[in-house]
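J.: predicted model and sequence below, questions to follow.
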Amino acid sequence: MDSELGRYATSGDVDHTQLRQQLANVIDAYEVGRRLNVLKDVTAYEFLSRQCTFKPARFKVNPIHLMPGLNT
């Protein structure tokens, strides 16, 4: 992957928006991989599902929060 970024950086016809987009894609992929590693290789949805199953008291819904309108 470094060779691809180096190739793009050395060619004169590539504008900065392409480089910024590629850098953003690399950073996004890194962040997703890091989050999966922290959650022990499960997605955020799977993690929350397991936590809801094992500790349902944490996910108790307050009926007042379900009322429409201003919460004042």
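T.: Perfect, I can see it now.

J.: from here on, contacts and neighbour counts on C-alpha atoms
T.: Noted.

J.: and R20, how far is that from T10?
T.: Shown here: R20 relative to T10, a distance of 15 Å by C-alpha to C-alpha, to the nearest Å.

J.: okay, now the one to match up with it:
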Amino acid sequence: MSHDILRRHLRDLIDAYNFAQWLKTLKGLIPNEFICKRWTSEPNGFIITPIDQIPGLNT
């Protein structure tokens, strides 16, 4: 194996580890889910409705 392949594998491993730690911090939720869940339990802590800020179709 070349050094470039080993570097790529190591970078992928570190990225996967960091991503898993990040999800563990948010209790397994993606950021939008975490914010919406927090908004439903503590709506006074937000200035604007976070659901309106989620990108996508406005339907």
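T.: Thanks, I have it. Just so it is clear, the model here is predicted, and its values are computed rather than measured.

J.: got a TM-score for the pair?
T.: Once the chains are overlaid, their TM-score stands at 0.61 when taken by TM-score structural alignment, normalised by the length of the second structure; 48 aligned residues with a C-alpha RMSD of 1.6 Å.

J.: SS state for the aligned partner of K40 of the first structure in the second structure?
T.: For K40 of the first structure, the equivalent position in the second structure is taken to be K27, counting by TM-score structural alignment. Of the three states, K27 of the second structure takes coil according to DSSP: H, G, I helix; E, B strand; the rest coil.

J.: assign I48 of the second structure to helix, strand or coil.
T.: In three-state terms, and counting by three-state DSSP, I48 of the second structure is coil.

J.: map L19 of the first structure across to the second structure for me.
T.: Using TM-score structural alignment as the criterion, L19 of the first structure maps onto L6 of the second structure.

J.: sorry, wrong one. I was asking about R58 of the first structure.
T.: Using TM-score structural alignment, R58 of the first structure lines up with G45 in the second structure.

J.: the residue found closest to that match once you drop the neighbours it is linked to in the chain: which element?
T.: The shortest distance from G45 of the second structure to any residue other than its chain neighbours is 7.5 Å, reached at W39 (C-alpha to C-alpha, 6 or more residues apart in numbering). Counting by DSSP states H and E, the secondary-structure element that holds W39 of the second structure is helix 31-41.
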